[in-house]
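Engineer: no sequence for this one, just the structure:
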């Protein structure tokens, strides 16, 4: 008799085309098959979906997958159909007839997996329908949405504990790539997963190169970054506001790159069209607010660029994790400035949230600032935030590759704090910088601040250098932006010992990093980097064939075969169906559908 483990391994190879499980996949699948609840934390691209898809194919009934974004369900279902799996989704993009057809298949037990948003699941009519169906399991994707402390909070997720009460015999799996200790605890509490098996994989994404720099001219820095590293690659550029999204997308198009905006202010059909183009076309850039990206399955996103400071490390990790899902080298690049620091604090302080929530959010912002301003390995600090230890520096972040200079900024810090104090703690950073550098504006003269002892005492630094100093003093807790004063800087308790020279410790700060244009140009890596000239030619021919097939079926090219699979085909050049099955990512369904077509392309290239 075949055991569940044997069944799972057979499906992994026959359906998905992979030889071995990764991370804790085998243990997670075994627990779920045997009816145990599971909480799993696995990095983006780590293979979370297989953890519930294989049990769905083994257990009797239909697996209900709860996903927060309806825009991505179609692509997930398309990918499963390519594998010969019976899958469908229920959301508002379907007309009444299409919804009835899916519901009929659900009632008759014809579906292996059914995707829906939590709002639809919680509908009484939907629940009554599920009561009459055989359900194999519930998969709660993006489970961090349950946390009120998180970056993607959705109140509907907190109602999903009813699944445990209403369907006590149906196992549940909650999955996320992003959760610190507080968020994990809240997921367990809110979803009633107290008896669940907990599987925490490494948060490390070693293929991602992290780089964070101070904003000078952010657009110029972005363009140098793209030109030097990703001249033709697909990627995501995140901006804070809708206005900046539109302006940056327009600017990139003027510079010769195809870039599309994405934000909540656009019509739904426009957002959907832009997202579909991003998933289906090569080399396209999406410029977006953080409304874009949750659950993006596109494997060949080569870079994620932030033009502003993310509000917390969870957001940063989640957003940068959309790069390099295929495991190939990718970039997480960020440019931020003093105003980002002030704006984030003001946003939290001026919110209507209670004081406890504000304190937690400010702590998270401080952790994000700490990641930006540290002089050591960024990956070690990023992983430490998620309670994971990296023994040695990673060697693949900007600080490891180009260790930043630090300097004794004690006197400069005292000048700043003194000037803030003597101007009455009533002004923002730029005004105080003008006083320090001796700018005799009408406003300064009107306030008699040109007569202060701190007037013009900061000529040793440029305005840009002072802005970097101010930003770091805020990050290190010597200054705070007052919410009521719209960015007015005030001294903190930490500042007074330094200002009064009662502090024996020196203040060491980072020097401004080199402009992006002077950084060492990195070698470009692709799925075909290790191919010979002839193999590269075949790889491109296989990509063209894939593109044609994808267009005919109106699906993203990667759901047919990812680049890594095509690269292996170009290298191994299989000549028979059995040899093609040995290629990672080729299962029996895809062999039957595409085998001869791709084999003919390979044979004709010889």
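Structural biologist: Done, it's in. As the structure is a computational prediction, the values presented were derived from the model and not from experiment.

Engineer: C-alpha only now, for contacts and for neighbours.
Structural biologist: Noted.

Engineer: which residues sit in contact with residue 299?
Structural biologist: The neighbourhood of residue 299, defined by Cα atoms under 8 Å, 6 or more residues apart in numbering, consists of 45, 323-326, 558, 562.

Engineer: let's bring in a second one:
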């Protein structure tokens, strides 16, 4: 935090607000310089990982600068959640959206006119397609914050066409600072954000994209439901998580299946009736230990800090989408898992989707590059972080010692000769048959399908009997992943050679592939609460129960009262007075006043682990 003797008054005030309102003693990362820049009227592009504290970069300037700060947010659920949290901290925040009763909207508009709102959350559609712009022109506006700014990118994973019209803010309010904020954007998306939402001289603040509290694990899909169940039971029993699936049908089937096995789960996809979707999302936010099984329609508006895992049962479309989705885990900074299983069919399907796309060649080429980055991340036998972070232009040196590859380094083998045999078989069978048929030829299978096509007479017939069927499937999967093979563009399920395989076929290039081992039962990991407070599990349980009671009374999610990280600090420090309680992270003046006594009473009935 800035030194009060040398810092400008506004910056000193920002530090005081950080502590008195939000309950933190110092800024993190680049927060301080971003906040100072905006307080002084600067425009900014802010790229900061999920859980890195982006919201404070506009919330604190909103409380320092005069006037109302307008926050453009893409989802009603997200703005509702943030307004609720801010009000708990004593901040005058409100939202204007279509879900509100007419009376509430009118009351908010009167408060806006009277200057009694510090932060106003609105969707881009409401800002652009109503008289709100006119109302704002007549009052003092502190700043505009455009959250989830990657939505402006037409070829991004969360495109919202309304975002492309937000450049009108600069024309209408040329002297009001603008921030565009996102947790993920590759270089092309960053350029689109700058050109579409910000003036040319806007400063860029790019924080590290590393989420050191997230453990990345990628495995082969064998029996995905059982693999998922074993993962949840062994590592995250009783904890909140998100499971992503490609199809709507799969979300419902897997949610039902988990429920029959004692894992409370809900389904979420765009095909559900709107009120049911909203009900499921509200339950996920308010309840602890619930698993949401969803398509990518779910997630962008989720600000739940205690999601302990994000699991993928299908490959996402890009590494950028994967990063965004996994970033919903561990927003509170406590340990979390990003777990993914995939197989040959996933790679085939996602490559086929790219081949069948009706987009222009330039876009198809860029999407192919994004897919190559995703597959490179999945198939790497090195530390996963350099591949993941390198996609966003960030260098990561060394090993993280926390991903699956660092903790259990995979073995590799010289697969150049098997790869050449397989590629030759694909070529000699006509480059129109799928993996099963090609492997049958390599293994010398005697069946009608092979004899009718004369494939038992090929030179590649039975030249692969030294390897198992599962090994050949592994070779095909990895050749598809590395771009040596590609799906038949006609969509008939066949494989064909890519020009990239020529050096390999000619013997000019070697090939090391991962050795696929049978899936093993996940190793048990103590739950976050139990591992960090192993000496005081009763205290942890009592504090969570107190938080739940307060949340139910006030009609808010438990984490709005206090994050898990604050509860853990209570366990570790066992405060005995309001003064000691005020020193805990996440305890601002308003929360101290509202909840301090209740939690101190709970702690007073429990033994202090330090005295044992």
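Structural biologist: Okay, I see it. Keep in mind that this is a model prediction, so the values were computed, not measured.

Engineer: returning to that earlier point: which one (most neighbours) among the contacts of residue 299 of structure 1?
Structural biologist: Highest neighbour count within the contacts of residue 299 of structure 1: residue 323, with 32 neighbours (other Cα atoms under 10 Å).

Engineer: That residue and residue 296 touch, don't they?
Structural biologist: No. In this structure, residue 323 of structure 1 is not within contact of residue 296 by Cα atoms under 8 Å, at 9.8 Å.

Engineer: buried set for stretch 150-160 of structure 1?
Structural biologist: Neighbour-count burial for stretch 150-160 of structure 1 flags 150-152, 154, 156-158, 160 (criterion: 16 or more other Cα atoms under 10 Å).

Engineer: what residue of structure 2 takes the place of residue 35 of structure 1?
Structural biologist: Using TM-score structural alignment, the partner of residue 35 of structure 1 in structure 2 is residue 41.

Engineer: excluding its backbone neighbours, what's nearest that match?
Structural biologist: Leaving aside its chain neighbours, residue 41 of structure 2 sits nearest to residue 177 (5.3 Å; criterion: Cα to Cα, 6 or more residues apart in numbering).

Engineer: My guess is that neighbour contacts residue 43. True?
Structural biologist: Yes. With contact defined as Cα under 8 Å, residue 177 of structure 2 counts as touching residue 43 (5.0 Å).

Engineer: Relative to structure 2, which residues correspond to stretch 556-567 of structure 1?
Structural biologist: Per TM-score structural alignment, the counterpart of stretch 556-567 of structure 1 in structure 2 is residues 557-568.

Engineer: about what we covered before: hang on, the match of residue 35 of structure 1 is in a helix, isn't it?
Structural biologist: No. Going by DSSP: H, G, I helix; E, B strand; the rest coil, the assignment for residue 41 of structure 2 is coil, not a helix.

Engineer: For residue 61 of structure 2, see how far away it is.
Structural biologist: Applying Cα to Cα, to the nearest Å, the value for residue 41 of structure 2 to residue 61 of structure 2 is 10 Å.

Engineer: With neighbour numbers in mind, choose between these two.
Structural biologist: Taking other Cα under 10 Å, residue 41 of structure 2 and residue 61 do not tie; residue 61 has more neighbours (26 against 17).

Engineer: Surely that one is within a helix?
Structural biologist: Yes. Secondary structure of residue 61 of structure 2 (three-state DSSP): part of a helix.

Engineer: Going along the chain from the lengthiest helix in structure 1, find the next helix or strand for me.
Structural biologist: Using DSSP state H to define each element, structure 1 has its longest helix at helix 533-553. Remark: after helix 533-553 of structure 1, the chain's next helix or strand is helix 563-572, criterion DSSP states H and E.

Engineer: hang on, the earlier thing: just flag the most distant two among the buried residues of stretch 150-160 of structure 1.
Structural biologist: Taking Cα to Cα as the measure, those span a maximum distance of 18.4 Å, between 151 and 160.

Engineer: List the contacts of the residue mapped onto residue 419 of structure 1 from structure 2.
Structural biologist: In structure 2, residue 419 of structure 1 lines up with residue 425, judged by TM-score structural alignment. With contact taken as Cα under 8 Å, 6+ apart, residue 425 of structure 2 is in contact with 438, 441-442, 460-461.
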